[in-house]
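K.L.:
model the structure of this input:
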Amino acid sequence: MPSKDSLNCRRSLEISGQTYHYFSLPEASKSLGDISRLPLSLKVLLENLLRWEDGTTVQAEDCQAIADWLQRRCSDHEIGYRPARVLMQDFTGVPAIVDLAAMRDAMAKAGADPQRINPLTPVDLVIDHSVMVDRFADPSAFADNVAIEMQRNAERYAFLRWGQQAFANFRVVPPGTGICHQVNLEYLAQVVWTREEEGLTYAYPDTLVGTDSHTTMVNGLGVLGWGVGGIEAEAAMLGQPVSMLIPEVVGFRLTGQLREGVTATDLVLTVTQQLRKHGVVGKFVEFYGPGLDSLPLADRATIANMAPEYGATCGFFPVDQITLDYLRLSGRDEQRIALVEAYCKAQGLWRDATAPEPLFSEALRLELDSVQPSLAGPKRPQDRVSLPDIGGNFDLLLETSGRIRQAESAFPVAGEDFALKHGSVVIAAITSCTNTSNPSVLMAAGLVAKKAVERGLQRKPWVKSSLAPGSKVVTDYLDKAGLTPYLNSLGFNLVGYGCTTCIGNSGPLDEPIGQAIIDNDLIVSSVLSGNRNFEGRVHPMVKANWLASPPLVVAFALAGTTRIDMTQEPLGFDPQGQPVFLRDLWPSNAEVASAVSAVDGAMFRKQYADVFSGDAHWQSMPVSGGATYQWAADSTYVQNPPYFTEIGQPAREPTDILGARILALFGDSITTDHISPAGNIKASSPAGLYLQSLGVPPQDFNSYGSRRGNHEVMMRGTFANIRIKNEMLGGEEGGNTLLQPGGEKLSIYDAAMRYQTQGTPLVVIAGQEYGTGSSRDWAAKGTTLLGIKAVIAESYERIHRSNLIGMGVLALQFVEGQNRHSLGLSGRETLNIRGLSAHLEPHQQLTVEVLREDGTQSNFPVLCRIDTANEARFFMAGGILHFVLRELLAH
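P.N.:
Here you go, the predicted structure:
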């Protein structure tokens, strides 16, 4: 703790004979001014600054700036924030550890000690994104999928095993344990963290950044954390502060309580729609009000987990008695629970219903009893649809897709006694994202299954069903409640503990199903209890994807179609021919509560007793030792990336970008899934052709996400999403472009390589909300490896903008009222970007000169979206990791 403690606020607490030292917010307020009504999330940031004040990265005026935030309830002051820890999952964690290994190589080649590249901040990596639903609806599905996962990912897992022993402060939670955000909620998070230093025990708020965007789930526990790109996470691991502006905080006041039959999923979809409509990108959201009294911790976690979907940095819930009850239920140590209560009360971080409510930049409100059963889709999580309207919504989708004339046709499936139609549900997945942290919705799913089986119903035969919980605790309590046999009977057998369908690891559809979809150009549906339903994400053949609560997932598996009003139409018929409606199967709140009472602390203590050891597969995996990694030239999973080849040379000063060509022209809401897909690798794509050239057959491609340790695959996969639309090709789907001049049609990768041989810099043009979705560092890494020097968009999602800067790509924004349409950009122009220099300032205005095919010229201004002085330093060094490496080599 390097604090100068210029405000003289260091104090101590004694709990059960143990003394804890801390930096007191009430004491600091004697110098800073009254902070009692500061949002609690900003109080956490203030404590962080008090503790890290060193006169350089954190100064006394930074602390004062947070106190002064109350005057305008916004700030343009930049701070350096240091989280207590870093959380990773394997899709983003593997490339992060690859980068650290590459940095060690660069240190060694420069004659420095490679072991200086080492996490200074504790890091936990949870392997949860690699299991696929290859086997389903079978008692052996879990064992089979685990075996396939271990075989497919042996190279990656061996690499992580090396990292586990090579790096200090680095722990790995092996596969088959759970998803990172649920393991974090149930075990890793402490709410109040402690650290020994110079013989003293310090207590401070548990904070983190994570390479999984759903790091935000833990905000439901009162732990401040959010997703960052792997690039930022690596810098934080290496001791660099996270550069950020003091955020605006939007208050979200909850009152009342949910009505009978309404789930936490219905609530979070309502919240997501409301916040996305309001606009909270780059802001904190903090929940408050009397409605919190009736909101269980699991419901809070469900809402916090969807912060990336409503666009906020985080959705924060304060610590209160419900927090303590959850810590006790999940098996946390009683001393820790006592510390959490005493510390939060001493610091003014405890939710007290009698105290004045905090003051916010803006405030929204929601009456909980107004929430209705809902889904979201067919391709964005903020597009909420009330349950009765889902059928009509799908018919509208058909009409806008030009398929209304064949909407009532049914297409037979070869060798089967059923037929597929538009709207048929081909995937029904209780998948481990938002909802599997929540016993109430999982028990409700089990109860719906029980009643369905008792009425003689079965899922429709064309539905691929799966259960992928986020924690082993889930299967324990479903077993204890006696609901597992009923879920199994409907085909919701355990398939794995991992992200599966929500991340695109839904596995293959049965071949006759897939062929019928292709042959008849069907728009079929998936229904999943996840967070995301972006185009091309869940499954390449499934164009309509709907987010729903676990009990509704079961109901749609029974119905087999999304062209239904479940409030009026039957899900099926019992053996006597009587219709069975959703209302006949839906459990009462009392039934759900009775089932939830089966959850107890012993389950958590048992499942997390030896969480880092792994099973026999993991323990028997060979590990090659050494401070530096022994790269295998023939590996198709892990390769030494080329980022640091020039690190021994001085950093190049930014200069104007001249003679640039437009690689792609995109519309609104281009997600990180569009830019860097996580799922299926198409055999005919550049990445697929590359793998086949190395002797890898298509059945062994695995996924883009699993190959993120290999830059050769990932740069070929950049902009390769099958649903992406480059406007240069008139709305055609797929990752292609037109090479200029001349207009030759090529894949974006092939065109970028052709431009590179010519020495031509590249630019991407886009609309609003560029880079929404996952905290995917490869969306920025792939961009830079293709030779793209700048992106010009109407607006950015927070994480992707930061990642672009962190990889040395210039993020530019059209000024208000201008865009690609108003400027008449077609993609055939040549661009010069003027105003770049060694004195580049945050939010500086630059000029883009446009040379058109007919020889005419024009120009337009753009805003440089380098937002902080630290980001400017990172950009000028070539990126954040280059900055860190150069600093280490210089000292």
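
K.L.:
from here on, just use CA atoms for contacts and neighbour counts.
P.N.:
OK.

K.L.:
for stretch 68-80, how far is the first residue from the last?
P.N.:
With CA to CA, to the nearest Å applied, stretch 68-80 spans 17 Å between its terminal residues.

K.L.:
ok, now stretch 699-719?
P.N.:
End-to-end distance for stretch 699-719: 22 Å, by CA to CA.

K.L.:
show me what counts as buried in that stretch.
P.N.:
701-719 (16 or more other CA atoms under 10 Å).

K.L.:
what about it, distance to the chain center?
P.N.:
Counting by CA atoms, centre = their mean, to the nearest Å, stretch 699-719 is centred 18 Å from the centre of its parent chain.

K.L.:
swap in stretch 441-452?
P.N.:
In terms of CA atoms, centre = their mean, the centre of stretch 441-452 is found 28 Å from the chain centre.

K.L.:
then stretch 401-414?
P.N.:
35 Å.

K.L.:
contact partners of that stretch?
P.N.:
395, 398, 418-422, 512-513, 516, 520 (CA atoms under 8 Å, 6 or more residues apart in numbering).

K.L.:
among those, which are in strands?
P.N.:
Judged by DSSP state E, the subset of the contacts of stretch 401-414 located in strands is 419-421.

K.L.:
from residue 417, how far out is the residue lying farthest from the centre of the chain?
P.N.:
Ranked by distance from the centre of the chain (CA atoms, centre = their mean), the top residue is residue 576, with 46.7 Å. From residue 576 across to residue 417, the span is 21 Å (CA to CA).

K.L.:
now the second one, please; I'll put the structures next to each other:
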Amino acid sequence: MGELSLADRATIANMSPEYGATMGFFPVDHVTLQYLKLTGRSDETVSMIEGYLRANKMFVDYNEPQQGAYSSFLRLDLAEVEPCISGPKRPHDRVPLKEMKADWHACLDNNVGFKGFAVPKEEQNKVAKFTFHGLPAELRHGSVVIAAITSCTNTSNPSVMLGAGLVAKKAYELGLEVKPWIKTSLAPGSGVVTKYLLRSGLQKYLNQQGFNLVGYDCTTCIGNSGELDESVASGISENDIIAAAVLSGNRNFEGRVHPLTRANYLASPPLVVAYALAGTVDIDFEKEPIGTGKSGKSIYFKDIWPSNDEIAQVVQSSVLPDMLKSTYEAITKGNLMWNQLSVPASTLYSWDPNSTYIHEPPYFKNMTVEPPGPHGVKDAYCLLNFGDSITTDHISPAGSIQKDSPAAKFLLERGVDKKDFNSYGSRRGNDEAMARGTFANIRIVNKLLKGEVGPKTIHVPTGEKLYVYDASMRYEAAGQDTIVLAGAEYGSGSSRDWAAKGPMLLVRALAH
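P.N.:
Presented below is the predicted three-dimensional model:
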């Protein structure tokens, strides 16, 4: 345990839902103290922390007998861990890199499900040709159209971020370039990353491969990649292409990353660059070349992959304590735009009834000191009938607002242009928008639709097919209760308050 860096520990702890835990916890040890010093904490502060934890028997010293009591133990030999990616529809569907090509073809063959797209054999080698800004281009099943170094999970980890820069550098020097129609982006978890990428000289190579800085925030992982180029979007839609996104995020549930990428794979930042260069997930990195170099020679994965020593050397020379200290000291100073915001003097928030971003929610009104307790459900109609693994992304998507959805209609009626719809995540302060976005995932499977996929349901009394929100409002207007049926793992995935609040506003009860 003591050999794991703090950045590695943070990545493992962050991914706890994917391995079936509520949280991941690492005890404080000498590695933790080293990180506190690296991030600018004074020797006095670090000494006080260590003393306090030792006195309370919460500090782990590997030179002393271990006192911890655990219900079970798992021994993992890190030497046996092999490179993997996860997908195409769930983060816990791990695929060893050496098996990726075979797994992809199995997904094309399999029935529609978490590991299947049911593409007929005769259509699996289909090629969609199109023109991208005057350049000839083509798409196939598995073509990468989004490649994003993005996440709160591992984009503050110097080894993988600088590793990605080294992959970009080696590829550029050999004459490989990312296809221009692949939407690439770089959204680190901290401003410190930009400082050490610039110091190392690797940022310019990421830029040359299209991985330009777009900000320090949730981006592609939560559906904020923005629109694909119109020619690419048309090529996917008109030819029914199973397009792929590869991202260094931690969630890839259906409909989350982008409406047009049905296959979404999670990978480390260096692997994101490698797949962007290859332009497809339909590749065996051990046997097939990524592309052709400037000398006309085939370039393989091993030719662009940095060694552990190369990464360690650039980390050692490029990540300096002053970078972290200066960055974190500036956080509390804000920025010009933030500091110029007009702040009301009142202690209570003044609700703007015309705001489409922040609206007074109904559950604050008439709130009692004591919870109201359970309520009865009688003669309820089934609003939705789900199978297993309905995640928080199915229940309350955070990404783009579809142009013909109830939420879109709501915004248009209030004078919001389509270009300003933003995302469900940005509208989460408005209950009227978010209620309309509940169960609005474009890949959600409702058994009442008998095989059709999407955010609609059957209004049982009339047999009409309606958007879920519209059906719910029709039931409510008639004074009829509704219930949602769901299988195992309902509500798993990302923490999202609207996955609880949205259904509360739409249905009487939920059974799973």
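
K.L.:
quick check: TM-score for this pair?
P.N.:
Superposed pair, TM-score by TM-score structural alignment, normalised by the length of the second structure: 0.95. Supporting alignment: 501 aligned residues with a CA RMSD of 1.5 Å.

K.L.:
need the helices for the stretch 251-400 of the second structure, in chain order.
P.N.:
Along the stretch 251-400 of the second structure, counting by DSSP state H, counting those that start in this stretch, helices occupy 269-278, 301-304, 308-318, 321-330, 336-339, 392-395.

K.L.:
tell me the residues of the first structure aligned with the fifth one.
P.N.:
Residues 616-619 of the first structure are matched to helix 336-339 of the second structure when aligned by TM-score structural alignment.

K.L.:
mind listing what's buried in the matching stretch?
P.N.:
residue 618.

K.L.:
average distance between that stretch and the second structure?
P.N.:
Average distance, stretch 616-619 of the first structure versus aligned residues of the second structure after superposition (mean CA distance after the TM-score superposition for the first structure): 1.9 Å.

K.L.:
among the helices of the stretch 251-400 of the second structure, which is nearest residue 351 of the second structure?
P.N.:
Nearest to residue 351 of the second structure, of all those, is helix 336-339, at 20.2 Å by CA to CA.

K.L.:
and residue 206 of the second structure, what pairs with it in the first structure?
P.N.:
Match for residue 206 of the second structure (TM-score structural alignment): residue 487.

K.L.:
hang on, its match packs against residue 450?
P.N.:
Yes - the pair residue 487 of the first structure / residue 450 is scored as a contact, 7.3 Å apart, by CA atoms under 8 Å.

K.L.:
of these two, give the one with the bigger neighbour count.
P.N.:
The neighbour count for residue 487 of the first structure versus residue 450, taken as other CA atoms under 10 Å, is higher for residue 487 (25 against 22).

K.L.:
element containing that one?
P.N.:
helix 484-489 (DSSP states H and E).

K.L.:
what residues sit buried inside the longest helix along the first structure?
P.N.:
Ordering each helix of the first structure by length in residues (DSSP state H) puts helix 90-109 first. Neighbour counts using 16+ other CA under 10 Å place 90-107 of helix 90-109 of the first structure among the buried residues.

K.L.:
list the helices and strands that helix packs on?
P.N.:
Contacts defined by 3 or more CA pairs under 8 Å, 6 or more residues apart in numbering; DSSP states H and E place helix 90-109 of the first structure against strand 123-126, helix 154-166, helix 230-237, helix 880-890.

K.L.:
quick check: the second one aligns to which part of the second structure?
P.N.:
It stands for helix 154-166 of the first structure. Going by TM-score structural alignment, helix 154-166 of the first structure sits over no part of the second structure.

K.L.:
what's the following helix or strand after that helix?
P.N.:
strand 170-173.

K.L.:
ok, back up a step: show me the two of the contacts of stretch 401-414 of the first structure that sit farthest apart.
P.N.:
395 and 512, at 24.8 Å, using CA to CA across these.

K.L.:
so for those two, which sits in the more crowded spot?
P.N.:
Neighbour comparison, residue 395 of the first structure and residue 512: the larger count goes to residue 395, with 18 against 15 (by other CA under 10 Å).

K.L.:
that one touches residue 564, doesn't it?
P.N.:
No - taking contacts as CA under 8 Å, residue 395 of the first structure lies outside contact range of residue 564: 10.2 Å.

K.L.:
roughly how far apart are residue 331 of the second structure and residue 57 of the second structure?
P.N.:
According to CA to CA, residue 331 of the second structure and residue 57 of the second structure sit 33 Å apart.

K.L.:
give me the aligned partner of residue 630 of the first structure over in the second structure.
P.N.:
By TM-score structural alignment, residue 630 of the first structure lines up with residue 350.
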